[in-house]
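Pasted the sequence and its predicted model underneath.
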Amino acid sequence: MHEPTSQGLPTVGRDGPRWFAVTAAEARRALAHFVEHRPAHFGPHEDAPLAGDWAMAHSLLSVPLNLGLLHPLDVVGEAEAAYRSGDVPIASAEGFVRQVLGWRGYVWQLYWRFGRAYRHRNALRTPRCPTGGASSTPTRSPRPACATRWPASATAAGPTTSRG
């Protein structure tokens, strides 16, 4: 069964609600939402999970960046503008810019250099997330960071929700 999305694109099954932006309009809303609500916490808390806020300070922009819906320089420009306007501390803006341009670019280059087999390497022999399967990645994070399902409070991420 194919149902159209709110953008008129065919999908298999019912479209939405979604947790991550997968259209250009959703990506722009997700970026605006991040810049308005999350960057002040990004620096000091970027990797901290909270039971009541599954996304905490994470931008939730990896999916639209990886899909090419957002350009990294545009995303960084928004973070810089928020810093220059006084809305975001320098540590938070710098941390976000470093993640987008530095870490994201570094990992992208690793995948190009070492190919598809790279995702299965585990030189430090760290435990895998308990979900198993081909999509699991090595982690040194505490077990709760590898939750097998989203917390009950994790309804669709506000700005990316589509009710096709």
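Perfect, thanks for sending it.

Going by C-alpha atoms from here, please, whenever you check contacts or count neighbours.
Will do.

what residues are up against the nearest residue to Pro4 once chain neighbours are set aside?
Distances taken as CA to CA, 6 or more residues apart in numbering put Pro10 closest to Pro4, at 4.5 Å, once the chain neighbours are dropped. Taking CA atoms under 8 Å, 6 or more residues apart in numbering, we find Pro10 in contact with His2, Glu3, Pro4.

any chance of those in TSV, with secondary structure too?
Shown next, in TSV, are the contacts of Pro10 (DSSP: H, G, I helix; E, B strand; the rest coil):
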residue	secondary structure
His2	strand
Glu3	strand
Pro4	strand
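
Buried ones among the residues you listed?
Burial by neighbour count, 16 or more other CA atoms under 10 Å: within these this picks out no residue.

so which of those would you say is closest to Gly95?
Pro4 (38.5 Å; CA to CA).

Doesn't Val12 belong to a strand?
Yes. Using three-state DSSP, the assignment for Val12 is a strand.

how close does the nearest residue to Val12 once chain neighbours are set aside sit to Ala24?
Counting by CA to CA, 6+ apart, the nearest residue to Val12 once its immediate chain neighbours are dropped is His2, at 4.7 Å. His2 sits 21 Å away from Ala24, taking CA to CA, to the nearest Å as the criterion.

circling back to that earlier point, for the contacts of Pro10, give me a markdown table that also has distance to Tyr83.
Below are these laid out as a markdown table (distance: CA to CA, whole Å):
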| residue | distance to Tyr83 |
| --- | --- |
| His2 | 44 |
| Glu3 | 42 |
| Pro4 | 39 |
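
how many other residues sit next to Gln109?
12 (other CA atoms under 10 Å).

Show me which residues of the helix or strand containing it are buried.
Gln109 belongs to helix 104-114 when assigned by DSSP states H and E. The neighbour-count check on helix 104-114 (16+ other CA under 10 Å) flags Arg104 as buried.

try it against this one:
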Amino acid sequence: MNIEKNLLIDRVDAIEPWVSIQCSSQVPEHAPVFDGHFPGYPILPGVLMVETMAQAGGFLYMLSSDFAKMAFLINIKQAKFNGFVMPGDRLQADVRIVHRAESYLVCEGTLRQAEVVARAQWMLRLMPFDNDVLRQAVQRTVLGCHERLR
């Protein structure tokens, strides 16, 4: 997990194209976000927990579609937090597609350590890549995480 570069997925552990994905991440021991959230009691903000699941959903779409479009988080339908995530924790995101249309996906998922710490349902908007630089950068990132599966 590289919070500063907004890459919250380290590895794709399993994928069933167009159905589900399982990804893992190692929360860094030190990151600027922990300086203020909270001094003396660092925890990963809930919004980053949801973003981790949403990124896994985007990875699922892009790997399934051969990078036909880019996936953008546009709506969080619901999110519930059952626990805290601390620096150094190992996380697993389990995500599945609930509904698929040409221009959007509805996904739901859980984020867990030994137990589920968060669950959410969200919508991703699917849009053409704005330029080749963006497309190539996203492909390198996602495929790099996916290669770790093999």
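Yep, that arrived. Since the structure is predicted, the reported quantities are computational estimates derived from the model, not experimental observations.

How alike are these chains, TM-score-wise?
The TM-score (TM-score structural alignment, normalised by the length of the second structure) is 0.28; 77 aligned residues with a CA RMSD of 5.5 Å.

hang on, the earlier thing: so how far is Pro10 of the first structure from the residue nearest to Val12 of the first structure?
His2 of the first structure is 6 Å from Pro10 of the first structure, by CA to CA.

next one: Pro64 of the first structure
Distance of Pro64 of the first structure to Pro10 of the first structure, given as CA to CA: 19 Å.

And for Leu73 of the first structure?
Computed as CA to CA, the Leu73 of the first structure to Pro10 of the first structure distance reads 30 Å.

Quick check: Arg140 of the second structure is in a helix.
Yes. Arg140 of the second structure forms part of a helix when assessed by three-state DSSP.

Give me the buried stretch members for the helix or strand harbouring Arg125 of the second structure, please.
Using DSSP H and E, Arg125 of the second structure maps to strand 116-127. Using 16+ other CA under 10 Å as the test for burial, strand 116-127 of the second structure gives Val117, Ala118, Arg119, Ala120, Gln121, Trp122, Met123, Leu124, Arg125, Leu126.

do the same with stretch 24-33 of the first structure
Glu26, Ala27, Arg28, Arg29, Ala30, Leu31, His33.

What about the nearest residue to His146 of the second structure once chain neighbours are set aside, how many residues nearby?
Excluding the flanking residues, the one nearest His146 of the second structure by CA to CA, 6+ apart is Val12, at 4.9 Å. Neighbours of Val12 of the second structure under the rule other CA under 10 Å: 25.

now do Val35 of the first structure
22.

Check the gap between Ala30 of the first structure and Gly43 of the first structure for me.
19 Å.

Equivalent analysis for Val107 of the first structure, please.
20 Å.

now Tyr83 of the first structure
With CA to CA as the criterion, Tyr83 of the first structure and Gly43 of the first structure are 12 Å apart.

tell me, what's touching these two both at once?
What both Tyr83 of the first structure and Gly43 touch, as defined by CA under 8 Å, 6+ apart, is the set Ala93.

Could I get the buried residue list for the helix or strand hosting Ala40 of the first structure?
Ala40 of the first structure is part of helix 39-45, with elements assigned from DSSP H and E. Using 16+ other CA under 10 Å as the test for burial, helix 39-45 of the first structure gives Pro39, Ala40, His41, Phe42, Gly43.

For the first one, give its distance to Ala93 of the first structure.
The one in question is Pro39 of the first structure. Look at Pro39 of the first structure and Ala93 of the first structure: by CA to CA, they are 7 Å apart.

Give the intersection of the neighbour lists for those two.
Common neighbours of Pro39 of the first structure and Ala93 (criterion: CA under 8 Å, 6+ apart): Ala79.

In the second structure, mark out all the strands, start to finish.
Assigned strands in the second structure, in chain order: 11-16, 20-26, 70-81, 90-100, 104-112, 116-127 (criterion: DSSP state E).

So for the shortest one, what gets flagged as buried?
For strand 11-16 of the second structure, burial by neighbour count (16+ other CA under 10 Å) applies to Arg11, Val12, Asp13, Ala14, Ile15.

Taking the residues you listed together, which two end up most distant?
Greatest spatial distance in these: Arg11 and Ile15, 11.1 Å, computed using CA to CA.

Relative to Val50 of the second structure, how far out is Met123 of the second structure?
Here the criterion is CA to CA. By it, Met123 of the second structure lies 12 Å from Val50 of the second structure.

quick one: Val75 of the first structure and Leu31 touch, right?
Yes. Contact status for Val75 of the first structure versus Leu31: in contact at 7.1 Å, counting by CA atoms under 8 Å.
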